[in-house]
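Participant: What shape does this take:
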Amino acid sequence: MARKAGWCFIILLLLVPLITGCWNRRELNDLAIVAALGIDQIKGKYLVTVQVVDPGEVASRKGSSGLSPVSTYHATGDTVFEAIRKMTTVTPRKLYFSHLRVFVIGEELARKGMGEVLDLMSRDQEGRTDFYIVVAKGTTAERVLKVLTPIEKIPASKMFDSLEVSARSWAPTVAVQLDQLITNIVSPGIQATLTGIVIHGDPEQGSKRKNIETPDTPTHIQYKGIAMFKEDKLIAWMNDDESKGFSNITDRLKSTVVETTCPSGGKLGIEVIRSKTTIKAKVRNGKPEAEVVMHTEANVADVECRIKLTTSKTLIDLEKAAEDVLKEHAEQAVKKAQRLKCDVFGFGDAVHRANPRYWSKAKENWDEQFSKMEIRYNVDVKIRRIGTIGESFLNDLKE
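Facilitator: This next block holds a predicted model:
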C-alpha cells in the first residue's frame, strides 16, 4: 500500500510542471492597451480609431517629458474586425481591448444602424462589457478620441469618470454599458438611449499638446443630450429639459438642480438629493394607460431673490413650484417620444408586467399604441433643508 502511494506521489510531481502557468499568457511589453474605441462609417466602410495608452508616459515620476500620454491609430475596412487587424501594420504591438473604458459611435453610423458593430463587441472573447457607450454628436468618433484633456492624462479615463459623475449629479446624461444597450435594442417594450458627446472648439487644435498647456483649454469635449434610438438606429436627440425628464421617469435621477422663479421676481435653485420613480400601468376598456409616480427630496441651494424661507407657506409654495418643473420636464420628454413613436421609458415593460395577456397581442404594434397612450403624473417634492442660514441677506439690502 505504501509502495502504491509512493508511485502516485511521484506521478503527481511529474505532472506539476505541465499544469502550472498560463498557457495563453501575453507579456505586457507585447500589448498595446486600448483605452477608447471609436467607430465611424465613411463611404460604406468602417473607420476604426483606437486610443492607446503610453504606460511609460502615464507612470513617469520624473514629470512630463512633453510627449502625449496616448496615441491614436485608425484604419478602414469592410468590417470592423478587418479594420482592427489592419492597424497591426502601423501599431508596434497587438491591440488589447480588455481595459477598454469608452466606446464612441459616430453620429452618421448611429443613424444608419449600429447593430453589426455591437455584434463584434459582444462576441469578442478578450473584451469586457463594463465600458460606457456614447454617441459623437454632430461630429465623428475619430475627432473625439483625438482631443487631449487636462487633469486626467488619459482622455478615455476623463470621459469615463466624467460620465459617471454627471450621471450621478446632473440628470441629462445616462451611463449605459453594452449589455444594457443590447437588451434595450432587442426588447419590444423599451427602446435604447445613449448620451451624446460634443467637441467645443477646433478639433484640430484639440489634438495638439498645446491644448492642455493653458489654464483655459481652447478645445474640450462635453456630454450633451440623450440620443433616442428605434431598434439600433438613432432617430432624434433630447434637449437638457427633456433629458432630465427622461432620467426622472426611468428612475435614473440621483441628483440635479431645479430652477424656479420667486413670487417677487428673481430665481431660486433647488437641489434634488434623492428621487424614486415608479411606473404603474394598467389596461382599461381595452386601452393601455400609465401613471408616473415621483417621490423627490430636495434642499434649497441657491437664493437669488427676496423671499422668507423660514415660513411654512413659503416652503409649501417652493415644493409646488419644483413639482411643476419636474412634471413639465417629464411631459416634454414623453410628448417627444410619443410624437416619434419611440418608447424609450419602458412603458411597454410596465404594461407587460400589469397585463401579460394584453401585452401578447399589443407588443407587435406597441410603438403605435404608445403614441396614443394616456399618461398621468403624480409628483411629490419635499424640501428637507434650507441650508446653514435661514433668511438670505438679500432681504436686508436696500432697494
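Participant: alpha carbons only for contacts and neighbour counts from here, please
Facilitator: Fine.
Participant: Can you name the residues that contact Lys233?
Facilitator: 110-114 (Cα atoms under 8 Å, 6 or more residues apart in numbering).
Participant: of the residues you listed, closest to Arg252?
Facilitator: Set against Arg252, the nearest of the contacts of Lys233 by Cα to Cα is Ala110 (23.2 Å).
Participant: Secondary structure element holding that closest one?
Facilitator: Ala110 is located in helix 107-112, with elements delineated by DSSP states H and E.
Participant: in that helix, what's buried?
Facilitator: Across helix 107-112, burial judged by 16 or more other Cα atoms under 10 Å covers 107-110.
Participant: Toward the C-terminus, what is the element adjacent to it?
Facilitator: Using DSSP H and E, the helix or strand that follows helix 107-112 in sequence is helix 115-123.
Participant: Can you list the neighbours in contact with whichever helix or strand comes after that following helix?
Facilitator: Per DSSP H and E, helix 115-123 leads on to strand 132-136 as the next helix or strand towards the C-terminus. With contacts defined as Cα under 8 Å, 6+ apart, strand 132-136 is touched by 101-107, 110, 141, 144, 160, 175-178, 194-198, 227.
Participant: For the comparison step, fold the sequence that follows:
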Amino acid sequence: MKSLKNINAKAGLFIVLFLFLCFNLGCWDRQEIDKLQLTKAIGIDYCPLEEEITYTSQVTRPGQIAAGEEGEESPILGPVWIPQGKGQSIFEASRNIANRSPREIFESHIQVMVIGEEMARKGISEVADFMLREREHRLINWVLVTRKEAGEILRAQTELEDSLSEEIMGIMESQLLLSTAPRVNGRNFLIPLSLPGADTLAPLVEIQEKMPTPDEEIMGESSPEKKKKYLVIQGTGVFREDKLAGYLNIPETKGLLWVKGEISRAVIIPKAPDGGQVTVYITRSKSQIEPEIKKNNIKFYIEVKTEGDIASSNIKGNISDPQVIEELEKKLANNIKQEILQAVDKSREYQSDFLHLGATLRRQEPDEWQTVKEYWRKELTEVEVEVRVIAEIRRGGLISEPLISQ
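Facilitator: Next up is the predicted model:
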C-alpha cells in the first residue's frame, strides 16, 4: 500500500513539474527584431599608414523597405545604411559602429563578406579567427576579394536589386551559367587554410564605369564624379598561406575550375576548321587528378571530360558533318587544355597551390608527401603536369547549315 502511495506521489510531482516547465518556457536571451541592426554585408580593410582596420557594414533599413513596398519610399533615405568603424582589431572596428547606431548590432544575416586588397596582402588569419569565433557568423555567406577597398565596393551602385548584398548574391548564382569566377562561401574559404598542400582563393569583385550615352554627354552627366559605376565579379584572388599572392584572369580562372571539376556551364569559342567561329555551351564536365612517382620525380595527370552543345556558328559548311564535329571537338579540347595550363603556370609563378595538387599527393601518395611537404612550394614550381581533355559535342541545335550562304 505504501509503495502504491509513493508511486502516486511521484507521478503527481512529475505532472506538477511538467506543467511548470510548459508554462515557463521561453527565450531568455531573445532579441526584438525592431531593436536590432540587421547587417547584410561587411567589408574589411586595412590602412597601413594608420595601422588600423576599417569595418564597413551594409545595414538594412526595415522602415524604408516597408515604405518602398507601399509605394512611399523616401527620396532621401535609401533601403540600406552603410556605417564604418575603425579599430586595432576587426572586432573592435565592428563594435565601434555602435557609436553611430541606436540599435544593437546583429550579424547572423550576413550574406556577403568583401576583403580589401591591403587586408588580404597583410594576412587573413585575423579574418579567419573573426569568422570562426563570433557565434553570430554563419559560414554560408559569400566571400570575395577586391583590388580596391572593400568599403568602396559596399558603397557601389546596384543595377537591379535594392541592396548590394542581394546584387552580389544574384551575380554569384549566375556564375553557375558563366564560370568566370569561383563560388566560395565562408566554409570553402577557410578549409584550405588548415589543409596541408592547399591554398585558398576567392572570387574577384571590381567596380567598372558605364560609358555615357550621347544624351548623358549632352546633359553634362559624363564627368568623372557623375559617371555610373557597377559591380563585376570575374576572375580570382589566390592566396599563398594566409596572404594574397595575386590574381587570375578569366581564362586562368576557367582553367582552375576545370581542374577542380567546378564547371557545370561555360561558354567556349574555338576556331572552326574553315577559319569561322563556333560558340560551344558547356553542359557537363568532370575532372580527375592522378599523381605518379617515378625515380623520385612527381608527375600529375589531369584529365577532364566535358560535353557541350553548339550555341552559334558562322562556318560555311554543314555543322552536323561528322568530320566537322570531330575537328571542332579537337579545337574545343585544345582550348580547355590551354586554359588549364595557364592556371598551372600561375600556380607555379605565385607558388600558390590553389589547384590542391599537394593535397591530392598527400591523400593518394602519403609516403611521398612526407618527404616533400617541408619544401612543397619549391617542388610545386618544378613538378611535371600532363593535361588530357576529352571533349564531346552532343547537339548542334535546330539547324545544320547557315540560313544565309557565304
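Participant: ok so, going back, looking just at contacts, which helices and strands does the helix holding Ala110 of structure 1 meet?
Facilitator: The contact analysis (3 or more Cα pairs under 8 Å, 6 or more residues apart in numbering; DSSP states H and E) places helix 107-112 of structure 1 against strand 31-42, strand 132-136, strand 233-238.
Participant: which outside residues touch it?
Facilitator: With contacts defined as Cα under 8 Å, 6+ apart, helix 107-112 of structure 1 is touched by 39-41, 135-140, 232-235.
Participant: can you tell me which residue in structure 2 aligns to Thr76 of structure 1?
Facilitator: Matched by TM-score structural alignment, Thr76 of structure 1 corresponds to Lys86 in structure 2.
Participant: Hmm, its match is touching Ser57, no?
Facilitator: No. With contacts counted by Cα atoms under 8 Å, Lys86 of structure 2 stays clear of Ser57, the gap being 11.6 Å.
Participant: Please identify which of these two sits among more neighbours.
Facilitator: Remark: of Lys86 of structure 2 and Ser57, Ser57 carries more neighbours, 27 against 21, as counted by other Cα atoms under 10 Å.
Participant: now for that one: what does it line up with in structure 1?
Facilitator: The alignment partner of Ser57 of structure 2 in structure 1, by TM-score structural alignment, is Val50.
Participant: mind listing the strands for structure 2?
Facilitator: In structure 2, the strands defined using DSSP state E lie at 36-47, 52-60, 80-81, 84-87, 104-106, 112-115, 142-145, 201-209, 229-240, 243-248, 266-268, 278-294, 297-313, 384-395.
Participant: Does Gly206 of structure 1 touch Thr219 like I think?
Facilitator: Yes. At 4.9 Å, Gly206 of structure 1 counts as touching Thr219 under the criterion of Cα under 8 Å.
Participant: what about the nearest residue in space to Asp202 of structure 1 that is not next to it in sequence, how many neighbours?
Facilitator: Excluding its sequence neighbours, the residue lying closest to Asp202 of structure 1 (Cα to Cα, 6 or more residues apart in numbering) is Thr219, at 5.9 Å. Per other Cα under 10 Å, the neighbour tally for Thr219 of structure 1 reads 20.
Participant: what does Val34 of structure 1 give?
Facilitator: So Val34 of structure 1, with other Cα under 10 Å, has 24 neighbours.
Participant: Provide the contact partners of stretch 161-177 of structure 1 at residue level.
Facilitator: Under Cα under 8 Å, 6+ apart, the answer for stretch 161-177 of structure 1 is 129-134, 194-195, 223-226, 240-244, 247-248, 252-257.
Participant: So among those, which ones count as buried?
Facilitator: For those, a burial check counting by 16+ other Cα under 10 Å picks out 129, 131-134, 194-195, 223-226, 240-244, 247-248, 252-257.
Participant: what's stretch 113-132 of structure 1 aligned against in structure 2?
Facilitator: Mapping stretch 113-132 of structure 1 onto structure 2 (TM-score structural alignment) gives residues 123-142.
Participant: Count residues in the vicinity of Lys268 of structure 2, would you?
Facilitator: For residue 268 of structure 2 the amino acid is Ile, not Lys. 17.
Participant: quick one: contacts for it?
Facilitator: Contacts of Ile268 of structure 2 by Cα under 8 Å, 6+ apart are 279-282, 332, 335.
Participant: cutoff 7 Å now
Facilitator: The contact partners of Ile268 of structure 2, taken as Cα atoms under 7 Å, 6 or more residues apart in numbering, are 279-281.
Participant: That one pairs with which position in structure 1?
Facilitator: So, by TM-score structural alignment, Ile268 of structure 2 is matched to Val258.
Participant: how far away is that match from Thr296 of structure 1?
Facilitator: 11 Å (Cα to Cα, to the nearest Å).
Participant: repeat for Gly77 of structure 1
Facilitator: 49 Å.
Participant: So which of the two has more stuff around it?
Facilitator: Comparing Gly77 of structure 1 with Thr296 by other Cα under 10 Å, the one with more neighbours is Thr296, at 24 against 17.
Participant: Check the alignment and tell me where the more buried one lands in structure 2.
Facilitator: The pairwise alignment with structure 2 assigns Thr296 of structure 1 to Thr306, based on TM-score structural alignment.
Participant: Identify the residues contacting that match.
Facilitator: 284-286, 390-392.
Participant: Return the closest of those with respect to Asp353 of structure 2.
Facilitator: Of all these, Asp353 of structure 2 sits closest to Lys286, with 20.0 Å by Cα to Cα.
Participant: Isn't the closest one up against Lys305?
Facilitator: Yes. Taking contacts as Cα atoms under 7 Å, Lys286 of structure 2 lies within contact range of Lys305: 5.5 Å.
Participant: give me the number of residues near the equivalent of Leu154 of structure 2 over in structure 1?
Facilitator: Matched across to structure 1, Leu154 of structure 2 falls on Leu145, judged by TM-score structural alignment. For Leu145 of structure 1, the neighbour count with other Cα under 10 Å is 29.
Participant: Identify the residue spatially nearest to Leu145 of structure 1, adjacent ones excluded.
Facilitator: Gln51 (6.5 Å).
Participant: Return a ChimeraX selection command for the buried portion of the contacts of strand 132-136 of structure 1.
Facilitator: Provided next is the ChimeraX selection string for whichever of the contacts of strand 132-136 of structure 1 are buried by 16+ other Cα under 10 Å:
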select :101,102,103,104,105,106,107,110,141,144,160,175,176,177,178,194,195,196,197,198,227
